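1. Predicted model, plus sequence, below.
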Amino acid sequence: MMFEHTLFLSVYLFSIGLYGLITSRNMVKALMCIELILNSVNINLITFSNMIDNRQLKGDILSIFVIAIAAAEAAIGLAIVSSIYRNRKSTSINQSNFLNN
């Protein structure tokens, strides 16, 4: 019973993140949607790890690595977004044409 609930939560978070990533025009919102997608992947990793073998922590350890990568991605992404905002005064994805300059 709990297995279906966690998978439903993961699919729900993934679909919200994917929809937000497709429809977002703001870079910060796109980064937040990528974080939602990575969190849904972490939920799946831990759920399937507990279902297959409860004593081994392979899925839990892999999810910790995904969390660390997501934290680094968020820090670097926000640094890039703040640099773009400082230069262009906008965080819109449509207005960030870097190859024209």
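-> Cool, the structure landed.
2. going forward, measure contacts and count neighbours with C-alpha atoms only.
-> Fine.
3. And the one residue sitting closest to the centre of the chain, how close does it get to residue 2?
-> Geometric centre of the chain, nearest residue: residue 35, 2.1 Å, by Cα atoms, centre = their mean. Here the criterion is Cα to Cα, to the nearest Å. By it, residue 35 lies 24 Å from residue 2.
4. try residue 86
-> 47 Å.
5. Neighbour count for those two, which is higher?
-> Just comparing residue 86 and residue 2: by other Cα atoms under 10 Å the higher neighbour count belongs to residue 86, 11 against 8.
6. Show me what whichever strand or helix holds the more buried one is packed against.
-> Under the criterion of DSSP states H and E, residue 86 resides in helix 58-88. Under the contact definition 3 or more Cα pairs under 8 Å, 6 or more residues apart in numbering; DSSP states H and E, helix 58-88 sits against helix 27-52.
7. Included below, for side-by-side comparison, is a second structure:
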Amino acid sequence: MMTSSYSIAEAKNRLPELVREVENKGAVQITRRGIPVVVVLPIHEYEQTKKNKFDFWEAYLAFRRRLDEEGIDLDPDEIFADVRDRSAPVEPRW
């Protein structure tokens, strides 16, 4: 949860205070012309975001491993039962 927001100029002028605030209270947002552009995080939060980062392939493989371990109970007939259009076919006009 972000507790504070500073402009770039304020952050530059109050950097030591900003660092203490991040250490004690958590993330701080920095803005440019009132628009958020950067978030300063405590190191433990930053490390956590790096630790949990998967690229697509790693995430896919993890999903498949979990699926293989837990199994899945899907009935294809039930899933695709209402997929086909049952209305009368339309004759093509040549």
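-> Sure thing, it's come through. Predicted model only: the values in this text are computed from it and were never measured.
8. TM value for the aligned chains?
-> The TM-score (TM-score structural alignment, normalised by the length of the second structure) is 0.27; 49 aligned residues with a Cα RMSD of 4.8 Å.
9. and residue 34 of the first structure, how many neighbours does it have?
-> For residue 34 of the first structure, the neighbour count with other Cα under 10 Å is 20.
10. Can you give me the buried ones in the host helix or strand of residue 12 of the first structure?
-> Residue 12 of the first structure belongs to helix 2-23 when assigned by DSSP H and E. Residues of helix 2-23 of the first structure classed as buried: 6-7, 10-11, 13-15, 17-18, 20-21 (neighbour count, 16 or more other Cα atoms under 10 Å).
11. Contacts made by it with the rest, please.
-> Outside helix 2-23 of the first structure, the residues that touch it by Cα atoms under 8 Å, 6 or more residues apart in numbering are 29-30, 32-37, 39-41, 43-44, 47, 51.
12. Taking those, tell me the two that lie furthest apart.
-> 29 and 51 (33.2 Å; Cα to Cα).
13. more crowded one of the two?
-> Using other Cα under 10 Å, the more surrounded residue of residue 29 of the first structure and residue 51 is residue 29, with 17 against 10.
14. Can you name the residues that contact that one?
-> Contacts for residue 29 of the first structure (Cα under 8 Å, 6+ apart) come out as 20-21.
15. Could you measure from it over to residue 87 of the first structure?
-> For residue 29 of the first structure relative to residue 87 of the first structure (Cα to Cα), the value is 19 Å.
16. One more: residue 7 of the first structure?
-> 42 Å.
17. quick check: angle from the helix holding residue 86 of the first structure to helix 27-52?
-> Computed by axes from the mean of the first three to the mean of the last three Cα atoms, to 10 degrees, the angle separating helix 58-88 of the first structure from helix 27-52 equals 180 degrees.
18. Show me which positions of helix 58-88 of the first structure end up buried.
-> Here helix 58-88 of the first structure shows 59-60, 63, 66-67, 70, 74, 81-82, 84 as buried, counting by 16+ other Cα under 10 Å.
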